[in-house]
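K.L.:
Return a 3D structure for these sequence lines:
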Amino acid sequence: MTGSVRLVLYDGAMLFEAAAALEVFGVDRGLVDPWYDFGVCASERSLLGGWLRVEGAFGYAELATADTVIVAAFDDVAADPPPDLVAAVRAAHRRGARIVSLCTGAFVLAAAGVLDGRRATTHWMHTAALAARYPRVRVEPDVLYTDEGSVLTSAGKAAGMDLCLHLVRTDHGAGVANAIARRLVVPPHRRGGQAQFIAAPAAQEPGRALADLLQWASARLDEPLTVPDLAREANMSTRNLTRRFVAVTGLTPLRWLHHQRVHRVQELLETADDTIEQIAARTGMGTAATLRKHFRRALGVPPETYRRTFRERGEPAAVPDGLRR
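P.N.:
Down below sits the predicted model:
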């Protein structure tokens, strides 16, 4: 899906999440032709972030024709969202638009009834309030984002960027999403089920060592890496490494490696002509049978079906040189 994307702002919308959506969908970097038709919808006198006035935007009536509607974060979750916004989001959903909330924008979706019976999340500080006010919503308090197909929600702040990149990955594949992530200097992909960083104590030392380790391991996915291998590279004990991994990524080292290998398989299926056997060797999956088993478990389809789906959309986007390994 490329189509039209409309970012919804209103008085009290928050700046960070709005900027994330604008950077991802509102800037055409020449990766896909055509890129998203992006626009902003806002009330007449909206203040973004409490101080930046929104001018020249579409009205909420524009949501009636949007393919994707992204609702920015709401600064006062104790207040009721604007009724005209709630009505416009409800109408867009009934028409079949893809509805997305960033952070506390989930309260707008819940007020519109869009989240009834669905999984949803928001910033961890407000998940209890969301569940209490809207008991028909299946609130998941400890994930980065949820994807219910036509309705998606994210947790707070940086998780909004994760969800925006997930949408691009869904629409255009891993190569395009990774290219945008590199431009924005953010992680290329964090799975929605990864834990939010909830009230974690401040690290006593810079996280550069672990960041360097993640980069080192990502360049060696074809090798049979073990936790002791990673610990030696990071100059840590295996116990300390595991603790740091869980704190930073929400995953144990081996689960993180497995997820990275699956993501790398996705990218190669979309952008390369290698056989399944060759991809298995390049990603550390070992054999084609092992790759098929893990890939189907992670994505619900065989790798051949996944590749065919992306090839049927047209020729895959070229992978920028900086993404090649």
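K.L.:
can we go C-alpha only for contacts and neighbour counts from here?
P.N.:
Fine.
K.L.:
So what's the residue count around A128?
P.N.:
Using other Cα atoms under 10 Å, A128 has 15 neighbouring residues.
K.L.:
That one sits in which helix or strand?
P.N.:
helix 127-133 (DSSP states H and E).
K.L.:
likewise T146?
P.N.:
Using DSSP H and E, T146 falls in strand 145-147.
K.L.:
Which elements pack onto that strand?
P.N.:
Strand 145-147 sits against strand 119-120, strand 151-154, helix 158-172, with contacts defined as 3 or more Cα pairs under 8 Å, 6 or more residues apart in numbering; DSSP states H and E.
K.L.:
And this one, please, so the two structures can be compared:
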Amino acid sequence: MHTVAVLALDRVVPFDLSVPVEVFSRTRLPDGRSAYRVLICGAAEEVDAGVFGLRPRHGLDALAAADTVVVPGTADPAAPLPANAAAALREAAANGARLASICSSAFTLAAAGLLDGLRATTHWAAAGALARLYPDVEVDPGVLYVDNGNVLTSAGAAAGLDLCLHMVRCDHGSAVAADIARLSVVPLEREGGQAQFIVHESPPAPAGAALEPLLAWASDNAHRGITVADLAARAGMSTRTLSRRFREQAGTTPSRWLARVRVRRAQHLLETTDHPVDLIAARSGFGSPTAFRERFREVVGVGPHAYRGAFGGFRGSGGSGGRR
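P.N.:
Predicted structure coming up:
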């Protein structure tokens, strides 16, 4: 039977730990047999899991014989990785085990040297830190998970569920994976990636920068359909000079900056109103509904309708009052 070892390091995140345990331990083959044997392994007899203590039944030596090793995230992903845990992970990899990280445990695999030269992801809020600490890792903050074959990484905790279902599908096919997805009451595949969960604020100019007043005005008026030429005229400079100053002070182009402001306004309207999407496009400053949909998907990763389905919380005063 395929053995899945779940590594519980000190200050393990309980939700991250429970996801692979539940998914793999509940997966059944068409004849009813268990598809996996699941072991929880610790580097010590007792592991701090925050609100409770955990006494794993297996030690690090169990990783050497595992077919898959899943590493849940920890409360402090940048904390030093114990030498014995790093050695056990490297040994498992050398033995041909498939290694997978959930959320912040991409830091764990990186600290063990197992992500060097690979594309990887982690929770979007920690992606910048992962890239800074481990420059040999190609960090992609916009996806739910990355599959490099024998090394896989996932984004936030819920994306760990997506990753585990993906591994089940790779091992036993879509029918088996769909069964455990239904049992978990989640889709087998979610539309879009992490981008839809990120708050896309526009990059500010440094405090005291020459563009700061202009950006404040643009933020207040972007929904009125102002153009880059309007910004240049207000700043009293050519569009070429404005573009150069934007790159120097805001780290992007004027058109991209305006698009981010408008997309953020559109997100707010999709979350808080039941306005038609075409009306939201107009009220966010986009010239056409088509341009709005294209730019929204480019920035957020899903279309406006899918975003509203996931995050819309407006309840109308009449009718059923249901989610829209």
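K.L.:
before we move on, back to that, next, the buried residues of the helix holding A128 of the first structure.
P.N.:
For helix 127-133 of the first structure, the neighbour count (16 or more other Cα atoms under 10 Å) marks 127, 129-131 as buried.
K.L.:
from the residues you listed, which single one is nearest A64 of the first structure?
P.N.:
Comparing the buried residues of helix 127-133 of the first structure against A64 of the first structure with Cα to Cα picks out L130 as the nearest, at 26.3 Å.
K.L.:
Find the nearest non-adjacent residue to the closest one, please.
P.N.:
Of all residues not flanking L130 of the first structure in the chain, F107 sits nearest, at 6.8 Å (Cα to Cα, 6 or more residues apart in numbering).
K.L.:
Against A91 of the first structure, how distant is that neighbour?
P.N.:
Remark: distance between F107 of the first structure and A91 of the first structure (Cα to Cα, to the nearest Å) = 16 Å.
K.L.:
Of the two, which one has the most company?
P.N.:
Comparing F107 of the first structure with A91 by other Cα under 10 Å, the one with more neighbours is F107, at 31 against 17.
K.L.:
By how much does the helix or strand where that one lies deviate from the second structure on average?
P.N.:
If you go by DSSP H and E, F107 of the first structure is part of helix 106-111. With mean Cα distance after the TM-score superposition for the first structure, helix 106-111 of the first structure departs from the second structure by a mean of 0.7 Å once superposed.
K.L.:
start and end residues in the second structure for that helix, please.
P.N.:
Under TM-score structural alignment, the match for helix 106-111 of the first structure in the second structure covers residues 106-111.
K.L.:
quick one on the thing from earlier: what about the helix holding A128 of the first structure, how far off from the second structure?
P.N.:
Averaged out, helix 127-133 of the first structure is 1.0 Å away (mean Cα distance after the TM-score superposition for the first structure).
K.L.:
Does T27 of the second structure touch R37 like I think?
P.N.:
No - using Cα atoms under 8 Å, T27 of the second structure is not in contact with R37, being 10.0 Å away.
K.L.:
More neighbours: the two, which one.
P.N.:
For T27 of the second structure versus R37, neighbours defined as other Cα under 10 Å are more numerous around T27 (23 against 17).
K.L.:
most tightly surrounded among the helices and strands packed on strand 145-147 of the first structure?
P.N.:
Of these, the one with the most neighbours on average (mean count of other Cα atoms under 10 Å) is strand 151-154, at a mean of 26.
K.L.:
quick revisit: start and end residues in the second structure for the strand holding T146 of the first structure, please.
P.N.:
Mapping strand 145-147 of the first structure onto the second structure (TM-score structural alignment) gives residues 145-147.
K.L.:
just how off-centre is that stretch within its chain?
P.N.:
11 Å (Cα atoms, centre = their mean, to the nearest Å).
K.L.:
Neighbours of R283 of the second structure, how many?
P.N.:
Neighbours of R283 of the second structure (other Cα under 10 Å): 19.
K.L.:
Strands of the stretch 1-150 of the first structure, start to end?
P.N.:
With DSSP state E, counting those that start in this stretch, the ranges of strands along the stretch 1-150 of the first structure come out as 4-8, 37-41, 47-48, 52-53, 68-71, 98-101, 119-120, 138-139, 145-147.
K.L.:
okay but F38 of the first structure is in contact with G26, surely?
P.N.:
Yes - F38 of the first structure is within contact range of G26, at 5.4 Å (criterion: Cα under 8 Å).
K.L.:
The residue nearest to L130 of the first structure and A97 of the first structure, how far apart?
P.N.:
In this view, F107 of the first structure and A97 of the first structure are 18 Å apart by Cα to Cα.
K.L.:
Where is the longest helix in the first structure?
P.N.:
In the first structure, taking DSSP state H as the definition, the longest helix is helix 253-271.
K.L.:
one step back: just checking, what packs against the helix holding F107 of the first structure?
P.N.:
With 3+ Cα pairs under 8 Å, 6+ apart as the test, helix 106-111 of the first structure has helix 83-95 packed against it.
K.L.:
before we move on, the earlier item: by how many degrees do the longest helix of the first structure and helix 158-172 diverge?
P.N.:
Using axes from the mean of the first three to the mean of the last three Cα atoms, to 10 degrees, the direction of helix 253-271 of the first structure lies 40 degrees away from that of helix 158-172.
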